[in-house]
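Enquirer: missing the sequence, but the structure's below:
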């Protein structure tokens, strides 16, 4: 195997970020009790063998800081920091502080969010280019290899290849992963998010998945991407057809989840950021039993 082969690049990224990570919007507690549980939970994730923990939703760098402090090896990434909410200069400066205390352990995930969620949303591609320029030109620049973009469409994927370490697509299929790998080329880091409902009752698993999907289907960035993949408006009705759910999510028992993960790896993913859903709809509930079960099944 030569050093330029796709497999060797996958191995390099896997050595850096691990084969699996955990993505969760619940990794941002708002109470002292929640912060204590967070410390215990991320320490366990590190011990279980996960390579990266992703602060989900629209986090700030302040959300990432306690994850770095609580651990010693696991990488910490934002999934995804909105370019509209934080200036590039302040982001670069805070990451430089992270680097001093936790060298090599932080990855900046950047995204343009959505029109419905960001009042200042306009010309997202140009805005991302300008933001990356500002990171390059900051007093403490952030190197391209320390940032990753929430890229879905062809233009943003190309930008992720040329101006960042790669792409962290959210709510995608193995088919999109294959297209993303082709667009990015063999060298880039490709780390899709994969939502998991670990439940052998498929009807119940789909019900949980539909509750989550209903939040995202009104957002055109996602539905436009799904339309490009061959889904239709009919697939978006009633919070998602079975066909759409089965393509986007890993649903079922450990064997079914493992098979879906392997589809993503075969399509070109270096790393999967797993988001575990449960019937517990509390925003700050940490699905620790599911994280343990997924580690046992997939690591």
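Expert: Happy to help now that I have it. What you see is a predicted model; the values in this text were computed from it and never measured.
Enquirer: alpha carbons only for contacts and neighbour counts from here, please
Expert: Will do.
Enquirer: Can you name the element that comes right after the helix or strand harbouring residue 133?
Expert: Using DSSP states H and E, residue 133 falls within helix 124-137. The helix or strand immediately downstream of helix 124-137 is strand 147-149, counting by DSSP H and E.
Enquirer: let's bring in a second model and compare:
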């Protein structure tokens, strides 16, 4: 096991109150801190703080949507992190979802594969300090050049679920980022990217021995995420289509409560890590034993002390 990551910021903890914990992460055994971007903090600000609080951590975005910033702004944001954390910042980009892109950010969610590919190619050029004038298939850029070129371009990883995007990540990016999978799903994903490509996954961890509470929270998350078309297709590909069919039917009919209840325990237990701290840590390790390079724990709220839970989930 080489890498062990945590998602920041922690739910319910003010951003500035993270300093003491983040300073301790490397000594606890964490190698990585990764952010996310939905409707909480933006992806870059927590990493900017962490870059100063814990200079040994690798920092990554998982992920920044390719639609919600213009290509130039995305390059500037990435270059800023690459400047303050040279050789320690990984830019993870991806499509996000139609809700986040269209309904929350008033952008058009079109040609997700092409937009991700074109954004990756633009960023490669821009972050290397080139002046970019290019008509890509999904957008055009005219005479963009960074005024502050990072000392070393950051690595760029792609959010990827199914074979097309996974193969693009293997072919043109520096790694693939995935989520919402079980340890036993990792070999199927790994087969698409090959043995040499770094594979990162966010893993949802609910450290409580109250299985009913953990499953109730897990069901709400699963119905919210796995009804999104790209995740529905992902789990169809992974082989959970039949198990999740009742959830999809009830969700489409507007019965949210019924959809949650229709999710089998085995699906929740596959996708949500729960139990004692020791049991959760070993379950996360099972992902690495099945071929995952970088597990990134996303700590779910249990009412316990999140800092103590992060400490308890550190690798042994």
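Expert: Yep, it's here. Predicted model only: the values in this text are computed from it and were never measured.
Enquirer: what does the helix holding residue 133 of structure 1 correspond to over in structure 2?
Expert: The aligned range for helix 124-137 of structure 1 in structure 2 is 112-125, by TM-score structural alignment.
Enquirer: cool, and stretch 220-227 of structure 1?
Expert: Counting by TM-score structural alignment, stretch 220-227 of structure 1 corresponds to 229-236 in structure 2.
Enquirer: Could you tell me how far that stretch lies from the centre of the chain?
Expert: Here the centre of stretch 229-236 of structure 2 is set off from its chain's centre by 16 Å, with Cα atoms, centre = their mean, to the nearest Å.
Enquirer: Now that stretch on structure 1. Mean distance?
Expert: Here the mean offset of stretch 229-236 of structure 2 against structure 1 after fitting is 1.4 Å, by mean Cα distance after the TM-score superposition for structure 1.
Enquirer: Verify the stated contact: residue 199 of structure 2 with residue 290.
Expert: No. Between residue 199 of structure 2 and residue 290 there is no contact under Cα atoms under 8 Å: 11.3 Å.
Enquirer: where exactly do the helices run in the stretch 51-200 of structure 1?
Expert: 61-70, 88-101, 124-137, 154-163, 174-184 (DSSP state H, counting those that start in this stretch).
Enquirer: after superposition, how close is the second one to structure 2?
Expert: Mean deviation of helix 88-101 of structure 1 from its aligned counterpart in structure 2 after superposition (mean Cα distance after the TM-score superposition for structure 1): 3.0 Å.
Enquirer: now the helices of the stretch 51-200 of structure 1 in TSV, with mean neighbour count and distance to residue 289 of structure 1?
Expert: Converted to TSV, these look like this (neighbours: other Cα atoms under 10 Å; distance: least, Cα to Cα, whole Å):
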stretch	mean neighbour count	distance to residue 289 of structure 1
helix 61-70	17	19
helix 88-101	17	30
helix 124-137	16	37
helix 154-163	19	34
helix 174-184	20	26
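Enquirer: Is it possible to get CSV of those that adds distance to residue 273 of structure 1?
Expert: Rendered in CSV, the data for those read as follows (distance: least, Cα to Cα, whole Å):
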stretch, distance to residue 273 of structure 1
helix 61-70, 16
helix 88-101, 21
helix 124-137, 23
helix 154-163, 18
helix 174-184, 13
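Enquirer: Out of the ones you listed, flag the one nearest residue 288 of structure 1.
Expert: Across the helices of the stretch 51-200 of structure 1, residue 288 of structure 1 has its closest neighbour in helix 61-70 (15.6 Å, Cα to Cα).
Enquirer: Okay then, goodbye and thanks.
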